[in-house]
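> next comes the sequence, and after it the predicted model I'd like to discuss.
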Amino acid sequence: MKINQKYYYVNKVITCVFVLAFIIMTCAVSVRAEVEQEETTPSRITFSSLEETIDSYVAMNQKNTAAVSVVAIKNGETIVNKAYGYADLEQQRKADTSTVFEWGSTSKLLVWTSVMQLVEQGKLDLDTDIQGYLPEGFLKKLEYDAPITLMNLMHHNAGWEDRLIDLWYSSESDIVELGEALQKFEPRQIDKPGSVVAYSNYGTAMAAYIVEVQSGQPFYKYVNEHIFKPLKHERHIDSPITIR
C-alpha cells in the first residue's frame, strides 16, 4: 500500500510538471505569434514602439541637434509626425511639423526615389555597371577594373574620394549642366568598389545624371513630373509642396 501511495505521489508530481510545461509552452507560442504578427520597420523596430525609439534617440543627441523633423508613413498612413528642437535657437522658437528646413542631403531621397522608379520600369538595373548607362569614355579617372553599380552608389562604396565642389554659384548663368559638372570635377577613385563605405556627394549626383540619361529629361524636370506633381495631386492641394 505504501508503494502504491509512493507511485501515486510520483505520478502526480510528473503530471503537474507536464501540465506546467504545457502551459508555459502555450503562453510562449502565443506571445511569439503576437510578436511575429506585429509589423516592423526594416530595422526591426515595431511600429508601436517607433515613436518611443525616435524620442529616445533625439533625447540622446539633443546636445548636437538644433532641430529635426521626422515623418514615418506606411501604406499612406502616417505613423509618426513630430518635430524636435528649435527653429530659432537664439529666440528659443520651437520647431513644429510645419517648420521649413534647408534641403541639404534631403535631396538625395529624390535621387534614389527616381532611380527606383526607373528600376521598377525596367529601365535601370541596380547590379549593372553604370558605364553601360553613361556616354562612352565619360569617366576618366577610374583606378580599378571592378564595375561600379547603382547599388555601389546607393551604399556610398564606389571608391571615390568626396570633395566639396560645385555647390555654390554667384549667379544663375554660372550653373553648368549636371553631366558637364560631373566630368569637370571627377574625383579620384581611391578604393576598390564595394570595399570601403565613404559618403559621396559625387556618387549621388552620378545617379541623378543616370536618371537624366535614361529618362531623357533634366533631373529637376523628372523630379517635378514624377514625384512632386503626383504628390501634389495625391494631397489635393494647390500650394507648393514643402520638403523638410
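Thanks, I have it.
> hey, let's count contacts and neighbours off CA atoms from now on
OK.
> Ser48 and Asn81, how far apart?
14 Å (C-alpha to C-alpha, to the nearest Å).
> and stretch 213-224, end to end?
16 Å.
> that stretch: which residues count as buried?
213, 219, 222-223 (16 or more other C-alpha atoms under 10 Å).
> got the contact list for it?
110, 114, 123-124, 133-134, 208-209, 211-212 (C-alpha atoms under 8 Å, 6 or more residues apart in numbering).
> host element of the residue lying closest to Ile73 once chain neighbours are set aside?
Excluding the flanking residues, the one nearest Ile73 by C-alpha to C-alpha, 6 or more residues apart in numbering is Ile79, at 5.6 Å. Per DSSP states H and E, Ile79 falls inside strand 77-88.
> after that strand, next one along is what?
By DSSP H and E, the next helix or strand past strand 77-88 is strand 93-94.
> now stretch 120-132: buried residues?
For stretch 120-132, by 16+ other C-alpha under 10 Å, it's 124-126, 129-130.
> against that first model, consider the following:
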Amino acid sequence: MNSSTQPLNRLYVWCFLNLLTVQLASAQSALTTAKLHRLDQRITQLMDSAHVPGLSIAIIQSGKVVYTKGYGLTKADSTQPVTPATVFEAASLTKPVFAYAVLQLVEEGKLDLDKPLYTYLPYSDVADDERYQQLTARMVLSHRSGFPNWRNDRQSPHLSLLFPPGKRFSYSGEGFVYLQKVVEKITNQPINELMEERVLKPLGMTKSGFVWKPSFAANVAQPHNESGETEPKYKPQQANMAYSMHTTASDYARFILAIVNNKGLKPATVDQMLSPQSQLPKRFADSTTLAPDLFWGLGFGLERTPKATYFWHWGDNGAFKCYVAANRSRKDAVIYFANGSNGLDFADEILTQTLGGYHPAFGFLGINWREEVRKRTQAK
C-alpha cells in the first residue's frame, strides 16, 4: 500500500466508525422514546382504571435523571395539570430521608447506632416497660423497635411494646417518632430546621418540606379516595419523621441520586445503610414465615434477586400513595407519587416497564404483582 494513502484510509475508517456510532445512538434514542411513549399510554390507562386523578414520575438511569413527567390533574374537578414540580405527600418516603440525616450524625460521632436511645433521652411514654431500654437507633431504622406502627389511641401518652426490641422486624412509625425526639435532644435543634439544613438545602430540594409551606399552594396535589372523590388536604404544622414530608418527584430524585452517588454520606456508610439488618416476612401482616430475598437496611427495604439487588420503599398516607425502587450498582431508579387511594395498585407494572426485573417486595406489600408478569420478568 502506498504510504501516502494510509492517512486517507484511516480517515475513511474513522468517519465510518463515527457514522456507525451516531446511527446506533439514534436507534437507541428512538427505542427509548418508543418505550417512554408506551409507558405514558399505560400509566394513563392504569390511572383511569384505578380512579387516580394525578401522578408524577421521575426515572434515573446511570446516575442521571433521564425522564420526568406529570399525568392527569392535581384535583379531579380542576384543570390544573400535574407536572414534575407538583408537590405530593411523601408519606413514609419521609423515613429514608430522616435515616440519611441520622447517619450523618453517626458519621460525626454525635450518635451511636448501637447505644441505647434512653441514655440520650428517656421516653416517658414507655418508661413503665424496662425492655425499651434495649432500643437503639439501628433497631429503629431497621424496624426492630418492638413498637406497633402506631398506638391505638394517637392522643394517649402511653405506648406499649409488642415484643423486646431487636427480636424481629415489625414496621413502626412510633420508633421513628422516638428517634426524632432523640435527634432533637442531641443536636439541640428542631427537627424541621435540622432537616432543612442537612438534607433539603445541600441537595437542592427547593420544593420540599416537612411542614406546610405557603409556596406549596400554587402547585399541590389534592387527595382523592378510592372513588376518585376529593378529600381534605393535610397541611402539617409540625414535622413528623415518619410521614410528614411534602415533595416532588424531581426533588425526591435528587435524594435518591445522593444515595447512589454517595453524596452527603461516605461510601462505607451507604454500604451499611443498604445492608440487611433484619429479614422480612413474606407478608407484611404475617411474621411467621420469612422471605428468603427480602430484608430491611437502615431506612430502606432491600430485595435480593438472582439478577439484581434493589433498595425500595413505599408510602401510604391514605389518599396519597408513592413508591421508589433503585439499583445502586447500575444507578437506576424510578420514583412516583399518586394522589389517589388506589395509587399503589399498579406499582408492579410501572416497575416492570421502567426498571424491569422481579420485585418480591410486591408480594410482601400485597400489591397486585400478577403471576404472569412475575413469570415473564423472571425469564428475562
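Received, thanks. For clarity, every value in this text was computed on a predicted model and none was experimentally measured.
> remind me, longest helix of structure 1?
Secondary structure of structure 1 per DSSP state H: the longest helix is helix 2-37.
> identify each buried residue in the next helix-or-strand element following that helix, please.
Next helix or strand after helix 2-37 of structure 1 toward the C-terminus (DSSP H and E): helix 47-60. Neighbour-count burial for helix 47-60 of structure 1 flags 47, 50-51, 58 (criterion: 16+ other C-alpha under 10 Å).
> got the angle for helix 47-60 of structure 1 vs strand 77-88?
Here helix 47-60 of structure 1 points in a direction 10 degrees away from that of strand 77-88 (axes from the mean of the first three to the mean of the last three C-alpha atoms, to 10 degrees).
> and the next element down the chain from helix 47-60 of structure 1?
strand 67-74.
> give the other helices and strands that that following strand contacts.
Packing partners of strand 67-74 of structure 1 (3 or more C-alpha pairs under 8 Å, 6 or more residues apart in numbering; DSSP states H and E): strand 77-88.
> give me the mean deviation of the strand it packs on from structure 2.
Aligned to structure 2 and superposed, strand 77-88 of structure 1 gives a mean residue distance of 3.7 Å (mean C-alpha distance after the TM-score superposition for structure 1).
> residues near the residue nearest to Ile73 of structure 1, how many?
15 (other C-alpha atoms under 10 Å).
> tell me the one of the buried residues of stretch 120-132 of structure 1 nearest Gln62 of structure 1?
Using C-alpha to C-alpha, Leu126 comes nearest to Gln62 of structure 1 of those, at 36.5 Å.
> and that closest one, what's its match in structure 2?
Using TM-score structural alignment, the partner of Leu126 of structure 1 in structure 2 is Leu113.
> for structure 2, which segments are assigned as strands?
54-61, 64-72, 88-89, 246-247, 278-283, 286-296, 301-304, 309-316, 321-327, 332-338 (DSSP state E).
> list residues touching both of Ser48 and Asn81 of structure 1?
With C-alpha under 8 Å, 6+ apart, Ser48 of structure 1 and Asn81 have no common neighbours.
> what span of structure 1 is stretch 251-260 of structure 2 aligned with?
Under TM-score structural alignment, there's no match for stretch 251-260 of structure 2.
> how about the aligned residue in structure 2 for Asp191 of structure 1, what does it touch?
In structure 2, the residue paired with Asp191 of structure 1 is Phe163, using TM-score structural alignment. The contact partners of Phe163 of structure 2, by C-alpha under 8 Å, 6+ apart, come to 146-147.
> 7 Å instead, please
Gly146 (C-alpha atoms under 7 Å, 6 or more residues apart in numbering).
> same check on the one 3 residues further on?
Gly166 of structure 2 makes contact with 139, 144-145, according to C-alpha under 7 Å, 6+ apart.
> residues in contact with the residue positioned nearest the centre of structure 2?
The centroid of structure 2 falls nearest to Val324 when counting by C-alpha atoms, centre = their mean (3.9 Å). Contacts for Val324 of structure 2 were tallied using C-alpha under 7 Å, 6+ apart; they are 312-314, 334-336.
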